[in-house]
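Colleague: sequence and predicted structure, then a few things I'm wondering about:
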Amino acid sequence: MVNLNDWLMLLAVLLSPVIAVQVTRYLDDKKEGRERQLWIFKTLMATRASSLSPHHVEALNRIDLEFKSQTKKEKDVIEAWKAYLDLLGNDRMAADQWNIRRVDLLVELLQKMAIVLDYSFDKTTIKNSAYYPRGFGALEEEQGAIRRGVKELLDGQRHLPMYVINFPPPDLPGISQRNDG
C-alpha cells in the first residue's frame, strides 16, 4: 500500500533536479545582472572626469537596460539618470552653470548607484577623488581647436594664407617662362 509519504517522497525525487536547475538559473541571472550594473558603475566612476569618453557615454546609455524600477533604490537610480539626461539635452543654460549642474547631477547618479551596489562612497568622495591630468584637458582643447579650424577651412569660412619664398629659377627644364606682356 502506497501512502502519502511515499507519494511525497517520489514527487520530491522527481522535482528536486528541476527545482535545483531553476534556482541555479535564477541565482546566475541575478549575479549577471549585478555584474552588468557593476560594469556601468565602475565605468562611470573611472570616466567621471572625462564625460566625452565613449566608454562613459556607453555606460550612461546602459543604465535603462540594467537598472530596473523594482526596488526603491533602483528607482532612485532611474530618477537620477532621468534628471541627468534631461540636463544633458539642455542647451539653453549658460555653459558655466550647465557644467556645474552636470557635475552635481552626475555625482548624485553615482551616489545612488553606489547605494544599490553596496559601496560606501559619499558625494564628496565621488566629486573630488577623480584624477584627470591637466595635459588631457589641454590636449582635448587643442584637438577641438584644430577640428574647428579645419572645418572652417573646408566650409570656406577661413582661408589658408600662402607665401612663396623661393621662386624657381627660369632656366629649369620643364618650366616655361610666361610672358603676358
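Modeller: Sure thing, it's come through.
Colleague: hey, let's count contacts and neighbours off CA atoms from now on
Modeller: Noted.
Colleague: going along the chain, name the helices of this protein.
Modeller: Secondary structure of the chain (DSSP state H): helices located at 4-46, 54-66, 72-88, 95-116, 123-128, 134-154.
Colleague: mean neighbour count added to those helices, as CSV?
Modeller: Putting the helices of the chain into CSV (neighbours: other C-alpha atoms under 10 Å) gives the following:
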stretch, mean neighbour count
helix 4-46, 13
helix 54-66, 16
helix 72-88, 17
helix 95-116, 18
helix 123-128, 14
helix 134-154, 12
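Colleague: of all these, which one is nearest Val164?
Modeller: For the helices of the chain, distance to Val164 was read as C-alpha to C-alpha. The smallest value, 20.1 Å, belongs to helix 134-154.
Colleague: against Val23, how distant is the residue sitting nearest the centre point of the chain?
Modeller: Centroid check for the chain by C-alpha atoms, centre = their mean gives His56 as the closest residue, at 1.8 Å. If you measure His56 against Val23 using C-alpha to C-alpha, to the nearest Å, the figure is 34 Å.
Colleague: Leu88 now?
Modeller: Relative to Val23, Leu88 is positioned 41 Å away (C-alpha to C-alpha).
Colleague: try Tyr132
Modeller: Going from Tyr132 to Val23 by C-alpha to C-alpha gives 44 Å.
Colleague: second structure for comparison follows:
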Amino acid sequence: MTNEQILWMVLSSILSGLLGVFISTYYYRRHEDRKYKLSTLQKFVGNRFNLKSEIFTQSLNEIVIVFGDCKNVKLALSKFHESLGGGKEQDALVSLFKSMCEELNISNSEFNDSFFLNPFNTVTKAEQSLERCHEIFKSLMATRASVTSPEHVRALNMISIEFPKESYPFVLEAWKVYFDHLNSYPENNAESQPEWKKDMGVYLCQLLKYMGDALGYNFDVVDINKGIYAPKAHAIVELELQQFRKGVIDFLHGDSTVKMEITNMPPSN
C-alpha cells in the first residue's frame, strides 16, 4: 500500500467521523428544538382554560424565544399582542395556536375554532369559590398570631367577597362584629387599649370558629386561641420596630430629643 493510499484512508476516516458528528449534532439539535417547542405548546393549550394564569402567561412570553426561528409563529404572536384590548383577541389567539401546530406538523383540522376557545374544565365555579374560601381560612389561621401582617390583612379583606351572606350568614355576621371592633381602637385612651386588644382576640376566635364550622373543620375556640406557635424572638423584633418607629416620629415632630454626650474636647488655642 502506497503512502498516498494510506493518507487517503486516514483522511477518509477523519472526514467520515466529522460528517457523522455533524449529522448527529444536527439531528440532536433539531430534536431538542422540537422538544422545547412542544413543551411550550403543551403549556399554551393545557392552560387555556385560564388565560390569566401564571403558566399560560409564561407560555405566551416564551414563544418569542422558543419559536424564534418561525416567521409565521412570530407574526401571529405579534398580531395577538396588537389585538389585546381591541375585541379581536380570540381570533388572534386561535391563529397563534394554529401557527404553532403547523410549525410542529400537528394536525388541527379535525377541530374547529370553538374547540380551542372552549376548553375542558371539570372544576365548577362553586368548587373554585370553595377552594378560595379554604385558602382564606388557612391564611387567617396561619397568621392569627400576627394580625398586622400583610397576609392576614389581605385575607380579612377577602372575606366579604368570597363568603357571600346567602351561603355563610354566620361568618359574615362575625366578620362585621370584628370589623367594627378593629375600627374602634381607643387611640386617645391608653387605659382602654388592653381591654380592646383582649376583645379583638375574642372576636377573631369567634370569626375563625364560624369559618371553620362552615368549611368542615373541627376546631373549637380553645384550639384556635391556644394552638399558636409564636416565637418570642418575633415578638421582640416587632416591639423593637414599633419603638423605633415611634421614636423617629416623635423626634421628627419635635416631641423628643436626642441625648448627646461629649467625651473628648479638642485642646484650646
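Modeller: Thanks, I have it. Since this is a predicted model, take the numbers as computed values, not measurements.
Colleague: just give the TM-score of the two.
Modeller: The TM-score (TM-score structural alignment, normalised by the length of the first structure) is 0.74; 148 aligned residues with a C-alpha RMSD of 2.2 Å.
Colleague: show me what the residue nearest to the centre of the first structure lines up with in the second structure.
Modeller: Counting by TM-score structural alignment, His56 of the first structure lines up with His152 in the second structure.
Colleague: ok, now which ones touch its match?
Modeller: Residues touching His152 of the second structure, when contacts are defined by C-alpha atoms under 8 Å, 6 or more residues apart in numbering, comprise 139-140, 143-144, 146.
Colleague: leaving out chain neighbours, which residue sits closest to the aligned partner of Ser120 of the first structure in the second structure?
Modeller: With TM-score structural alignment as the criterion, the equivalent of Ser120 of the first structure in the second structure is Asn218. In space, Asn218 of the second structure comes closest to Gly212 once its chain neighbours are excluded; the distance is 6.9 Å by C-alpha to C-alpha, 6 or more residues apart in numbering.
Colleague: my read: that neighbour touches Ile224, true?
Modeller: No - the pair Gly212 of the second structure / Ile224 is not scored as a contact, 9.9 Å apart, by C-alpha atoms under 8 Å.
Colleague: how near is the residue nearest to the centre of the first structure to Ser120 of the first structure?
Modeller: For His56 of the first structure, the distance to Ser120 of the first structure under the criterion C-alpha to C-alpha works out to 21 Å.
Colleague: just how off-centre is stretch 128-138 of the second structure within its chain?
Modeller: Taking C-alpha atoms, centre = their mean, to the nearest Å, one finds stretch 128-138 of the second structure lying 15 Å from the centre of the chain it belongs to.
Colleague: now swap in stretch 150-168 of the first structure and tell me
Modeller: Using C-alpha atoms, centre = their mean, we find the averaged C-alpha position of stretch 150-168 of the first structure to lie 38 Å away from the chain's own average C-alpha position.
Colleague: and for stretch 147-156 of the second structure?
Modeller: Between the centre of stretch 147-156 of the second structure and the centre of its host chain there is 16 Å, according to C-alpha atoms, centre = their mean.
Colleague: do the same with stretch 4-23 of the second structure
Modeller: Using C-alpha atoms, centre = their mean, the offset of stretch 4-23 of the second structure from its chain centre is 56 Å.
Colleague: what span of the first structure lines up against that stretch?
Modeller: Under the criterion TM-score structural alignment, stretch 4-23 of the second structure matches nothing in the first structure.
Colleague: identify the residues contacting that stretch?
Modeller: Residues from elsewhere that reach stretch 4-23 of the second structure, judged by C-alpha under 8 Å, 6+ apart: none at all.
Colleague: and the helices in the stretch 1-150 of the second structure?
Modeller: Secondary structure of the stretch 1-150 of the second structure (DSSP state H, counting those that start in this stretch): helices located at 3-46, 54-66, 71-83, 89-103, 113-117, 125-142, 150-162.
Colleague: switch the ones you listed over to JSON lines; also include distance to Val177 of the second structure.
Modeller: Supplementary listing: these in JSON lines, determined by distance: least, C-alpha to C-alpha, whole Å:
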{"stretch": "helix 3-46", "distance to Val177 of the second structure": "44"}
{"stretch": "helix 54-66", "distance to Val177 of the second structure": "36"}
{"stretch": "helix 71-83", "distance to Val177 of the second structure": "47"}
{"stretch": "helix 89-103", "distance to Val177 of the second structure": "45"}
{"stretch": "helix 113-117", "distance to Val177 of the second structure": "44"}
{"stretch": "helix 125-142", "distance to Val177 of the second structure": "16"}
{"stretch": "helix 150-162", "distance to Val177 of the second structure": "13"}
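Colleague: relative to Thr257 of the second structure, which of the ones you listed is closest?
Modeller: In terms of C-alpha to C-alpha, the element of the helices of the stretch 1-150 of the second structure nearest to Thr257 of the second structure is helix 150-162, at 32.4 Å.
Colleague: that closest one vs the first structure, mean deviation?
Modeller: With mean C-alpha distance after the TM-score superposition for the first structure, helix 150-162 of the second structure departs from the first structure by a mean of 0.5 Å once superposed.
Colleague: that helix: how far from the chain's middle?
Modeller: The chain centre lies 16 Å from the centre of helix 150-162 of the second structure; the measure is C-alpha atoms, centre = their mean.
Colleague: swap in stretch 101-108 of the first structure?
Modeller: Computed by C-alpha atoms, centre = their mean, the separation of stretch 101-108 of the first structure from the middle of its chain amounts to 14 Å.
Colleague: give me the contact list for that stretch.
Modeller: For stretch 101-108 of the first structure, contacts defined as C-alpha under 8 Å, 6+ apart pick out 48, 80, 83-84, 87-88, 123, 126-127.
Colleague: ok, these vs Thr71 of the first structure, which is closest?
Modeller: Where the contacts of stretch 101-108 of the first structure are concerned, and distances follow C-alpha to C-alpha, Thr71 of the first structure has its nearest neighbour in Ala80, at 14.3 Å.
Colleague: what's the match for Ala142 of the second structure in the first structure?
Modeller: In the first structure, Ala142 of the second structure lands on Ala46 (TM-score structural alignment).
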